[in-house]
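Enquirer: Sequence and predicted structure, then a few things I'm wondering about:
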Amino acid sequence: MSSISLQQWEALFIQYLTQHAPTNDASHNISHFTRVWNTCCTINEAEGHKADALILLTASYFHDLVSVPKNSPDRNKASLLSAEKTEQLLTHHFAHYPADKIAGVKHAIHAHSFSAAIATETYEAAILQDADRMEALGAIGIARTFYTAGMLHTQMFHPTDPLAQHRPLNDTTYALDHFQVKLLQLPGKMNTATGKQLATQLAAVLTQFMQQLVQETTGV
């Protein structure tokens, strides 16, 4: 068993990512990884510490190790590529990493992605998936949605019908439509009771934002 503490592993992971992680996507950077880890800790504590903390820590920091653009046809392969690269990294770069935990890390990373549609088979995978999905909700989720829209050169919202009350939803054209197409469905897709509770609270922030935007754009 490794004698390195969680705090020491986290410092090592951050040091590696600072030197090697892609820097062209501010929605999948070290700040994102740290928030996911902190949310994993919150969920794991509330759920009775059922998950292995080192597996959670590792998967939190490396779940987006390979970045694939959201509009790429290979987007659904991103989590598998990240899982495979993380396995190689833990085996060859972090020589003291416990070998018996690598499979758990690999599965958690592979299963975390919404687009991969992989069933979670462990507590670690379930918690990581919940924590990562919560990054799409709340104020952070709003910021990340419109940041991504800017990267993809899509419009922020439909100028006369922002909530798509009289048109089909189209989140490839309008960023705000993504709230209804995907994000507001996330609370019902959470794996843990704690994740569902937190996600429901954060989803309310999106709903409030939508209402405020309609008021400002239409006066209704």
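Expert: Noted; the coordinates are in hand. These numbers were taken from a predicted model, which means no experiment stands behind them.
Enquirer: drop to CA atoms for contacts and neighbour counts, all remaining ones
Expert: OK.
Enquirer: residue ranges of the helices in the protein, please?
Expert: 6-20, 30-46, 53-62, 78-92, 102-112, 123-134, 138-152, 177-181, 193-218 (DSSP state H).
Enquirer: Mind listing what's buried along the last one?
Expert: Meaning helix 193-218. By neighbour count with 16 or more other CA atoms under 10 Å, helix 193-218 contains the buried residues 194-196, 198-200, 202-203, 205-206, 209-210, 213-214.
Enquirer: what's the distance between residue 100 and residue 26?
Expert: In this view, residue 100 and residue 26 are 32 Å apart by CA to CA, to the nearest Å.
Enquirer: Presented hereafter is structure B, for comparison with structure A:
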Amino acid sequence: MNKELIIGQTVKYVKQTLAEAEGGHDWWHIHRVWKTAQLIAASEKADELVVALGALLHDIADSKFHNGDETIGPRKAREWLQSINVEEAVIQHVENIITHISFKGGNHQQPFRSVELDIVQDADRLDAIGAIGIARAFNYGGFKNRALYDPAIPANLKMSKDEYKNSKAPTINHFYEKLLLLKDRMNTETGRKLAQQRHEFMEHYLKQFYAEWDSNFIV
């Protein structure tokens, strides 16, 4: 296999496929995850092609935008990779990454593991926290017409997978139900180091948010 050609063709395919995607799940999200995965992989013993393809294709058909169908993403990735004659073992590994990468609520157990999944999952989770993570959360909340915050609706940390998928809670709740949990769920040492500063930024942001919400700040 010509790895550079496969990756180059896949980049072009993903750009075309996600040209009209929601801003938090568009090509630039994919690009950031891909580059961060490469950074993490430099400190791990991993299959670079699987990492690249897993990162590039991980959101090729996110279930959130396909009526909750979690099979369409792995299926589209397989169809694409078969069309460019990628080896079956690589295709299966990429399918497993796409199937198991997503955060599915606080109580979900992940049945498949590999170092390549660990790397891509860390890269994806890093893009969900920090300054960009905050921007993505509110962008998606606006896309779904969700409230910014409602003090009467507390965060729910005991949701099942289905409850998490179907939640319509305000965007601020998402910080407690997912974003603030990710720092301690990083798989790699590099992921943990990168997550720490982004986590602290979110904590500072929330303090500022509540201060402004309650008009409890000095002019």
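Expert: Happy to help now that I have it. Note that the coordinates shown come from a computational prediction; the quantities given were computed from them, not determined experimentally.
Enquirer: just to revisit the earlier point, hmm, which two among the buried residues of helix 193-218 of structure 1 are most spread apart?
Expert: Greatest spatial distance in the buried residues of helix 193-218 of structure 1: 194 and 214, 31.1 Å, computed using CA to CA.
Enquirer: can you count the residues close to the counterpart of residue 57 of structure 2 in structure 1?
Expert: Matched to structure 1 by TM-score structural alignment, residue 57 of structure 2 sits across from residue 62. Counted with other CA atoms under 10 Å, residues neighbouring residue 62 of structure 1 total 25.
Enquirer: Likewise for residue 117 of structure 2?
Expert: So residue 117 of structure 2, with other CA under 10 Å, has 25 neighbours.
Enquirer: quick one on the thing from earlier: and residue 100 and residue 26 of structure 1? which has more neighbours close in?
Expert: Under the neighbour definition other CA under 10 Å, residue 100 of structure 1 and residue 26 were set side by side, and residue 26 has more, 13 against 9.
Enquirer: Translate the more buried one into the numbering of structure 2.
Expert: Match for residue 26 of structure 1 (TM-score structural alignment): residue 23.
Enquirer: right, and its match touches residue 137 too?
Expert: No: using CA atoms under 8 Å as the test, residue 23 of structure 2 is too far from residue 137 to be in contact (10.2 Å).
Enquirer: Name the residue closest to the centre of structure 1, please.
Expert: Nearest residue to the geometric centre of structure 1 (CA atoms, centre = their mean): residue 132, 2.8 Å.
Enquirer: Hmm, that residue is touching residue 109, no?
Expert: No: if you go by CA under 8 Å, residue 132 of structure 1 and residue 109 don't touch, sitting 10.4 Å apart.
Enquirer: Find residues that contact each of these two.
Expert: Counting by CA atoms under 8 Å, 6 or more residues apart in numbering, no residue touches both residue 132 of structure 1 and residue 109.
Enquirer: quick revisit: excluding chain neighbours, what is closest to the match of residue 26 of structure 1?
Expert: residue 139 (6.9 Å; CA to CA, 6 or more residues apart in numbering).
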